[in-house]
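Chemist: Predicted structure and sequence below. I'll ask about it afterward.
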Amino acid sequence: MLLLTRKDVKSISQESWKYKVFHEFESIITDPLKSFPYTLGVAGFAADQLRFAFIDHDVMSASAAEQLAATLQTFVPISRSFGKNTSLVVFFTENRAIGTEGYKDIFWSLLNKLHALDSRQWPATIPRDSNDKDWEFSFAGEPIFVVCNTPSHKVRMSRYASTFMITFQPRWVFDGVIGKNAPNADKIKLEIRRRLHIFDSVSPSPDLGTYGDSDNREWKQYFLGEDNKQQGDCCPFHHHSSAQRPTVQQTGIVQLPIAIHRLLPPTGSVEVQVDTPFRTHTRHQHKTDETLHIVKGEINFQLDGESILCKAGDRLLLPANTPHASTAGEDGCLYVIATRLVLERNVQRREAEVAHV
C-alpha cells in the first residue's frame, strides 16, 4: 500500500476530501497560538517523518479492514527508516455525527478486524491479557500505541478530526523519551498535560497514564470520550487464534508482472522461484515473514503434520518462524516470494485449508 508524505498529499486535488481533511489536520497540529498537546507527533510532522494513508471504503466493511491491514503491513517493516518520531496516520471518509459512543464501537470493531487479519504471531514479550500493565496492541509483530480521533469530539479537541482517523505509533518511538528510565519523562508528561489543559475544554482524562506503570491500562487511552468518566476493566479487544496461523488468499492473479508489482515493497525486491516437477524443499523456517504468490502450477506445503495445497492465483501468508516444507506439483511451480506479509484487497480470504497427513 502507498504511504504518503506531506508533499505527496499536497499534490492531491484541493477539491478532494483527502486534501481537505489533511489540510485541517495540518492546521491543528501546527497552530502556533494553540500548541497541539502530543509533542512527539508535532515533532514528527515538522520533520516530515509521519506517513499518511486514506481509506475510501465504508469504515465497517471488510474492504476497509483489509486495506488498513495492508497499509500497516507496508508501514511496520520500514517504519524505522522514516525517523525517530514516525507514526502512521490513517483517514477514513466516515464523518457522520453519531456521537463518541458510536465512533467508539466502530473503532474497537475495526481494531478487532485488523487483529484477525494479522498473520504474524502476537509478540512473546506482550501479554495477551489487556488488563496487564504491559499489554499493548500489536500488529505484524510490532507493539503499537493507537489513538482514535473523530468528528464527534467537540470538547476534547485533542481527539477531534473532521473524519474518522486512527494514528498508529510504534512503541519504540517512546523508548528513552516517555516511560520508565527515560531521563526527561516527567518533564515531557507535565508539558503534555499543560497543553491539554489549554487545548481541551475538559481536564485531562484520568485514564491517561504511563506504559508499564502498575495502575496503567494502555487500551483505555486509545479511545477517550468527551467526559472524564473512567472506563471499566472490560476491554473491547479480543484475541483471535487465526491471527497466528498461515493464511491463504485466493487472488485470481496469475500474471507474473502483476504478482511481482503487488508484492514489491516501497523499497527493495522480491524473489521469483521456479520449482521443477515434484521438487521438494525439506522442513525449515525463516526469521522473517513470507508471502508466496503462486503464478503457475501447484505446490503442496506441509506445516506441522498438515498439508496446504496452493494453486495458481493463491497467495500463502506465512508468519515468521513457521516450520514448513513444500513439494511442487506434477507440472512444477512458478511463484513470487516477498519477505513480508502482503494482503490483497477485495479477495476471498480464508484460514489455510488443511488436511491431516
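Modeler: Yep, it's here. Numbers count the residues shown, from 1 in each chain.
Chemist: From here on, just use CA atoms for contacts and neighbour counts.
Modeler: OK.
Chemist: check contacts around D134.
Modeler: Counting by Cα atoms under 8 Å, 6 or more residues apart in numbering, D134 makes contact with I126, P127, Y211, G212, E218.
Chemist: Just the ones in strands from those residues, please.
Modeler: Using DSSP state E, the subset of those located in strands is empty.
Chemist: Tell me which two of those residues sit farthest apart.
Modeler: Farthest pair in the contacts of D134 (Cα to Cα) is P127 and Y211. Separation: 13.1 Å.
Chemist: this is the other structure I want to compare:
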Amino acid sequence: MNIAVDTSAETARKLQTEAVHRLKPNSGLPYWDKAELGSFQAGHLPQWARDGLTSFRRVVLDQRFPCTFATTAERNGQLVYAFAETATEKGDVKHIADAIVAYLDSLADLPPNKVDFQVLVALIKPMMDCPLEEYGTMAQALLQSLHECDPAPWPAEIPTDENDPLWSFAFAGRGLFINFSTPANHARLSRNLGVCMALIISPRDVFDRVAGPTDKGRRVRSMIRERTKDYDDGLPFAPWSSSAYGEGAVGTERSQYVLSDDNETPISLSLKQCPFHAKS
C-alpha cells in the first residue's frame, strides 16, 4: 500500500536553505565585505539584493546624508553587508544572527580606528506597499527572535528593563546600537536607505566612544541633528531618538529603533509601545 507523505514543510525548509546559501559569499561567511562585493561572485546575488545594495549606497554616499560616519565608512569600504529574504522566517533570523556573531568576532582583529567605522548592514528583501507600522512590527519580532536564539547570556552590565535609560539590545554577549530604516519613511528621509528595510548594527561601546554622552559625543550628535533636520526638509529631530541614550532625556534606547514620520505619535506596535520581553 502506498502512503502519501506531505513533504511541503520539508520542501519549504529546503528552498529557504538554498535561498540563504545564495546570499552568502564563497568564503562561507554570512556577510559580504568590500572585496567580495567587488568580485565576480557578487553577480550571483539575487537581483533584489544587488538593487538594494545599489540604492543603499546611493543614499549614504550623497554629500547631504546626515550621518557622515556612514558616508566615510562606505567610501573606505568598511561597511559589511548581510542579505535576508525576510525578517521573520526562522532560517533568515538564524542567518542574521550568524552574521552578527561573525561580525562581532571580526572586530577583535581590527585596530580601534578601524573598529569605529566597521558597521554591519543587514538588507531585507523589498516588500511591495508595506506600511511603516508593519515594518515596526517586523522589527520588534526580529529583535525578539534574535534574543530567543542568542548564543550568550544577557550581559550583566546591561539592565534588562528596557525603560532603563542605560538599556540597549544585546546579542552574543555584547550591547549593540541598532536602528532600522525603511522605504516607508517618506518624510523622515534620514531613515529611508533605499528599497530595502535596512538594519544597522554596531557595538554599543563603539557608538558611545564616537557619539556617546560625553562632551565630544554631544558635539557629534548636535552636528548630526542639524544635518538631519536639513536632510529631512525641516522635520525636527525625533524627540525619542538615540540622542537620549544614557541621559534620562525624552525617549529610551529602544524608542529609536523605528521612527515615525512625525514627532507626535510613535509607530503603532513599535518597540516603544510593545515592551521587549527578556528570555528567562
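Modeler: That came through fine. Not measured: the values here are computed from a predicted model.
Chemist: ok, P127 and Y211 of the first structure, which is more surrounded?
Modeler: Between P127 of the first structure and Y211, counted using other Cα atoms under 10 Å, the more crowded position is Y211 (20 against 15).
Chemist: ok now do the more buried one, which residues does it touch?
Modeler: By Cα under 8 Å, 6+ apart, the contact set of Y211 of the first structure is K133, D134, G179, R217, E218.
Chemist: The most centrally placed residue in the second structure: which element?
Modeler: Nearest to the geometric centre of the second structure sits L199, at 1.8 Å (Cα atoms, centre = their mean). Using DSSP states H and E, L199 of the second structure maps to strand 197-203.
Chemist: By how much does that strand deviate from the first structure on average?
Modeler: In this overlay with the first structure, the average offset of strand 197-203 of the second structure from its partner residues is 1.1 Å by mean Cα distance after the TM-score superposition for the first structure.
Chemist: quick one: buried residues of the helix or strand just after that strand?
Modeler: Beyond strand 197-203 of the second structure in the direction of the C-terminus, DSSP H and E gives the next helix or strand as helix 204-211. Buried residues in helix 204-211 of the second structure, defined by neighbour count with 16 or more other Cα atoms under 10 Å: R204, V206, F207, V210, A211.
Chemist: Can you name the residues in contact with helix 204-211 of the second structure?
Modeler: With contact meaning Cα under 8 Å, 6+ apart, helix 204-211 of the second structure is reached by V115, D116, S168, R174, G175, L176, F177, K216, G217, R218, V220, R221.
Chemist: 6 Å instead?
Modeler: Outside helix 204-211 of the second structure, the residues that touch it by Cα atoms under 6 Å, 6 or more residues apart in numbering are D116, G175, L176, F177, G217, V220.
Chemist: Report the spatially closest residue to the last one, excluding sequence-adjacent ones.
Modeler: The shortest distance from V220 of the second structure to any non-neighbouring residue, by Cα to Cα, 6 or more residues apart in numbering, is to A211 (5.8 Å).
Chemist: Which residue in the first structure aligns with that neighbour?
Modeler: Matched across to the first structure, A211 of the second structure falls on I178, judged by TM-score structural alignment.
Chemist: hang on, the earlier thing: the first structure: which residue goes with the residue nearest to the centre of the second structure?
Modeler: Taking TM-score structural alignment, L199 of the second structure has I166 as its aligned residue in the first structure.
Chemist: same deal with N163 of the second structure?
Modeler: So, by TM-score structural alignment, N163 of the second structure is matched to N131.
Chemist: mind listing what its match touches?
Modeler: Applying Cα under 6 Å, 6+ apart, the residues contacting N131 of the first structure are R217.
Chemist: So it: helix, strand or coil?
Modeler: Following DSSP: H, G, I helix; E, B strand; the rest coil, the label given to N131 of the first structure is coil.
Chemist: Mind telling me what element the residue lying closest to the match of L199 of the second structure once chain neighbours are set aside is part of?
Modeler: Nearest non-adjacent residue to I166 of the first structure, counting by Cα to Cα, 6+ apart: C148, 4.6 Å away. Using DSSP H and E, the element containing C148 of the first structure is strand 142-149.
Chemist: Can you name every helix or strand that that strand contacts?
Modeler: Under the contact criterion of 3 or more Cα pairs under 6 Å, 6 or more residues apart in numbering; DSSP states H and E, strand 142-149 of the first structure touches strand 165-170.
Chemist: between the strand it packs on and strand 142-149, how many degrees?
Modeler: Between strand 165-170 of the first structure and strand 142-149, the angle comes out at 150 degrees (axes from the mean of the first three to the mean of the last three Cα atoms, to 10 degrees).
Chemist: Just after strand 165-170 of the first structure, pick out the following helix or strand.
Modeler: Reading on from strand 165-170 of the first structure to the C-terminus, the next helix or strand found by DSSP H and E is helix 185-199.
Chemist: and that next one, how far out from the chain's middle?
Modeler: Chain-centre distance of helix 185-199 of the first structure: 27 Å, with Cα atoms, centre = their mean, to the nearest Å.
Chemist: which residues in the second structure does whichever helix or strand comes after that helix align to?
Modeler: Where DSSP H and E defines the elements, the next helix or strand beyond helix 185-199 of the first structure is strand 247-250. Under the alignment (TM-score structural alignment), strand 247-250 of the first structure falls on nothing in the second structure.
Chemist: Run the chain-centre distance for strand 247-250 of the first structure.
Modeler: That offset, for strand 247-250 of the first structure, works out to 19 Å (Cα atoms, centre = their mean).
Chemist: Show residues contacting that strand.
Modeler: Counting by Cα under 6 Å, 6+ apart, D314, R315, L316, L317, Q348, R349, R350, E351, A352 sit against strand 247-250 of the first structure.
Chemist: Equivalent analysis for stretch 51-62 of the first structure, please.
Modeler: Stretch 51-62 of the first structure has contacts (Cα under 6 Å, 6+ apart) with L3, L4, T5, A64, L88, V89, V90, F91, F92, T93.
Chemist: same deal with stretch 55-71 of the second structure?
Modeler: So stretch 55-71 of the second structure is in contact with L193, G194, I224, R227, T228, going by Cα under 6 Å, 6+ apart.
Chemist: Among these, give me the pair with the biggest separation.
Modeler: G194 and I224, at 19.8 Å, using Cα to Cα across those.
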